[in-house]
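Colleague: output the structure for:
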Amino acid sequence: MLPRFSRLAVYENPEVDKMAGVAMGVATAWLLHNLELLQKSAEKDHHPQTQSPLFGKLPAEIRNEIFALTVTEDEDLSKPYGRQTYYWRPEFRGPRRFNVALLRTCKRIWLETRPLPHKLLRNLPWAFFLAEENRRPPEYRDKGPRQLERAQKFLTTQWQALETIQIFLQGLTKGNIEGFFREPLLQPSTIIFTIRYTDWLYWESQYRLGLDSRQMRWTRLPDTVTKVVMEFEIIQSREQELNNLIAELTRLEERYRWYRRDRKSLRILNSKKPCVKEWTWDGPTNYGDGRTWQHHPSGYKMTYVVKVVEWERDEA
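Modeller: You can find the predicted model right below:
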């Protein structure tokens, strides 16, 4: 069982929470006021640039599509992670970054593209690592929701825009998950829990795959959650074990339910076909200092299998 993250004592103090909430509210109001003044100034004094085909010929709908493709989130491959780290994987081969350079080009473009980062927060899963230090990228400083530096600067509206979040979960325990959700501004509607191959209990010795149904039943998710997605990853040679686990989840679905703070439950609704998606990718056979294990194939790569199961709010 993993320890609760180090800042939990602060989150558990209601007086500290209240003071922090007041401070964040004042800071948010100040920033929003200044952004409003900046927008009014830009609207009043900017060059229309109709001489440019971008603004003079292309309709706004097409410009918005171009801007949306430019202002996006991707991997910064100029600072790649090591391939043998525990967190190197598809879409996480380097630090995630927002490409917002376009917003700095001129006032006219800033006025049209300013809402895009907020839309990205709403439409893309924001990733968190609820894992030990060597299992998360170096820019993720702890196990709390403010683990990234840019998250520490979020406005209230930006926290509220995080409707879908992804948590790389090393240790499914009540303390881990509830401790993470003590951030009051974090109220997602969809949570994606990703359990990587090396996050399974005693994966090094091929210990039987399993989920602790008691921890699931004891854990209370925010009341805003209407869907839980679990991504289960295993190496290809152990795929049948994962199939057996998913079959158990559906056969004993009353035991494997998620619950919210309001005591309403989320369950696997499609028991005939619980696995809604699956894919494979090629990753390393060894980690860290190059250590490998007997049940890994020889060579520098092996196939990883990911299977996805969804829990949804049971309205019956």
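Colleague: C-alpha only now, for contacts and for neighbours.
Modeller: Fine.
Colleague: residue boundaries of the strands in the protein?
Modeller: For the chain, the strands defined by DSSP state E cover 73-75, 96-98, 126-130, 164-169, 190-195, 220-221, 227-235, 258-260, 265-267, 275-284, 301-313.
Colleague: give me the helices and strands touching the first one, please.
Modeller: Secondary structure elements in contact with strand 73-75, counted by 3 or more CA pairs under 8 Å, 6 or more residues apart in numbering; DSSP states H and E, are strand 96-98.
Colleague: run this one through as well so I can compare:
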Amino acid sequence: MVREFRTLFRRGPARMELGPRQPTAPVVRRREKLPLATRFLDHPDSINPQLASPIFDKLPREIRELIWRFSLTRYEDLDKVYDLNGRYARPGQAAPLRIAVDLLLACRALYVEAYLIPFEVNPIVVHDGDPQDLPALFYPLICLPSDLRRCEKLKPWQLANISSIEMTVQQFTLEGGSVERVSRLVGALGRHRQQECRGFTLQGIASFATNSASGPQLVSRKISSLTIRMLRTDWWSWSSSPQEGEENPSERLRLEPLANTTVSMSLAMTRGYEARKAGEEPDFGLDNFEKEGRWGKQITEYWPDLTTLELVLETFACKQSQLDYVVECAKLWTFPLEDGYYLVWNGREESLRWRGAPSYGYERGHSWIEEENTAQNEAQDATVTQWGPTSGGVGQDFIIKTLKFERRRNEERKREDGQVGV
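Modeller: Model prediction:
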């Protein structure tokens, strides 16, 4: 039991154990198919029920599970707070993320109740953004497209019980196929088809296949939650000043799920907004290949089981008006799924203003950041969130806007929009 979890949560690369090559299936590493808990459950007399403990004697199973889920949710280790000058230091990531997995080593009774919970409540984090925005890789459920084998520490049964994904992307990777690539990394379609988790291929991609052999099958959880996060320097036009954005639409923040918003399509977001306000789907004149390549289409095709899609967008405080417009446009976005379901905005918008360091290094050549985005007198500014590190009152201010899209039937969506019975 100790080895089972500590090999996942220790630092350093996992030892590679290669399995035999199969001519008709991807080559995967040999992994223990079922968790240690199954051995204990096959022999219940080996488990002390711990009736001397009020947790097991007095509390019902449902309450204990709430305790385990709370205790095994990742947290910031504030004993090791990051340097404020690191670009990765921000609210929610002020210190290394940890999971209190040692709780599972307390006793077998606790272990068999809670051994799946670290994977059920914590997401795999995929960083497809700027490497400077990534802290030291202490969090065990994180991988990079350039280092997919980090997640190969996960055994098949552990990978199979992941149901949520967080991805940080630069805009050019978002519009360049990252949504599809991450889906393949975690096997979203294999889970949708109720295939068995086989671990990872030698390339670090999740392997799922139909199990035609006898014996226990490893049923995989479907991916129900996806978070897409863009940080302040991830936008196409992050380096343009607010004034440049006022003068030229191609220098403003922009995002559209059904079009690539490079310079030639800088007005796509506004065109999409106007069409949706009129009750129509926007037509950007794209051919079929271009349409399938857009990230909104990829959510429909590669993430069919989502119940929530969260969009987390950050920018410089002096560009708040630009981000506000992006958010207003995004509130009308819908993502069609199977069987008449859509992902639609749930009607709530979260906003957070926070203060970081005075300088991060990207200011060179962009004088507007120092002139327009550096604030002082933090103690007098009630809008600035107090969090982890503190800059002593002088630093750059940032805005984070969060929208959540939830799964609903088409009829329900139309009823809420007032389109039914009209």
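Colleague: for residue 48 of structure 1, which of the strands of structure 1 is the nearest?
Modeller: Among these, strand 96-98 comes nearest to residue 48 of structure 1, with 26.4 Å by CA to CA.
Colleague: could you give me the buried positions within the closest one?
Modeller: Across strand 96-98 of structure 1, burial judged by 16 or more other CA atoms under 10 Å covers residue 96.
Colleague: what's next to it, contact-wise?
Modeller: With CA atoms under 8 Å, 6 or more residues apart in numbering as the contact definition, strand 96-98 of structure 1 has outside contacts at 71-76, 117.
Colleague: what's residue 113 of structure 1 aligned with over in structure 2?
Modeller: In structure 2, the residue matched to residue 113 of structure 1 (TM-score structural alignment) is residue 114.
Colleague: just give the nearest non-adjacent residue to that match, would you?
Modeller: residue 68 (6.3 Å; CA to CA, 6 or more residues apart in numbering).
Colleague: could you count how many residues lie near the one you found?
Modeller: When neighbours are counted by other CA atoms under 10 Å, residue 68 of structure 2 registers 19.
Colleague: counting residues, which helix of structure 1 comes out longest?
Modeller: helix 14-44 (DSSP state H).
Colleague: over to stretch 117-128 of structure 2 now: how far is its first residue from its last?
Modeller: Using CA to CA, to the nearest Å, one end of stretch 117-128 of structure 2 lies 26 Å from the other.
Colleague: what's next to that stretch, contact-wise?
Modeller: Under CA under 8 Å, 6+ apart, the answer for stretch 117-128 of structure 2 is 68-69, 72-74, 99, 101, 134, 141-145, 158-159, 161-170, 173, 178, 182.
Colleague: who's in contact with the equivalent of residue 135 of structure 1 over in structure 2?
Modeller: Aligned counterpart of residue 135 of structure 1 in structure 2: residue 133 (TM-score structural alignment). Residue 133 of structure 2 makes contact with 86-88, according to CA under 8 Å, 6+ apart.
Colleague: then residue 172 of structure 1?
Modeller: Going by CA under 8 Å, 6+ apart, residue 172 of structure 1 touches 211-212, 215-216.
Colleague: hmm, which of the residues you listed are the buried ones?
Modeller: 215-216.
Colleague: related to what we said a few turns ago, how about the strands of structure 1, which one is nearest residue 10 of structure 1?
Modeller: strand 126-130 (17.6 Å).
Colleague: tilt between that closest one and strand 164-169?
Modeller: Here the directions of strand 126-130 of structure 1 and strand 164-169 differ by 20 degrees (axes from the mean of the first three to the mean of the last three CA atoms, to 10 degrees).
Colleague: quick one: strand 126-130 of structure 1 to structure 2 mean distance?
Modeller: Mean deviation of strand 126-130 of structure 1 from its aligned counterpart in structure 2 after superposition (mean CA distance after the TM-score superposition for structure 1): 2.2 Å.
Colleague: can you find the partner of residue 315 of structure 2 in structure 1?
Modeller: In structure 1, residue 315 of structure 2 lands on residue 234 (TM-score structural alignment).
Colleague: what's the burial count for the closest residue to its match other than its chain neighbours?
Modeller: Counting by CA to CA, 6+ apart, residue 234 of structure 1 lies nearest to residue 197, which is 4.7 Å off, once chain neighbours are set aside. Counted with other CA under 10 Å, the neighbours of residue 197 of structure 1 add up to 17.
Colleague: wait, which of the strands of structure 1 is closest to residue 207 of structure 1?
Modeller: That would be strand 227-235 among the strands of structure 1, by CA to CA, at 12.1 Å.
Colleague: report the central residue of structure 2.
Modeller: For structure 2, the residue nearest the mean C-alpha position is residue 166 (0.8 Å; CA atoms, centre = their mean).
Colleague: touching, it and residue 224? I think so.
Modeller: No. At 11.5 Å, residue 166 of structure 2 does not count as touching residue 224 under the criterion of CA atoms under 8 Å.
Colleague: roughly how far does residue 192 of structure 1 sit from residue 243 of structure 1?
Modeller: According to CA to CA, residue 192 of structure 1 stands 19 Å off from residue 243 of structure 1.
Colleague: of these two, who's got more company?
Modeller: When residue 192 of structure 1 is set against residue 243 and neighbours are counted by other CA under 10 Å, the residue ahead is residue 192, at 22 against 13.
Colleague: quick one: residues contacting the more buried one.
Modeller: With CA under 8 Å, 6+ apart, residue 192 of structure 1 has these contacts: 164-167, 228-231.
Colleague: which one in structure 2 is aligned with it?
Modeller: Using TM-score structural alignment, the partner of residue 192 of structure 1 in structure 2 is residue 227.
Colleague: separation between that match and residue 155 of structure 2?
Modeller: Distance from residue 227 of structure 2 to residue 155 of structure 2, by CA to CA: 23 Å.
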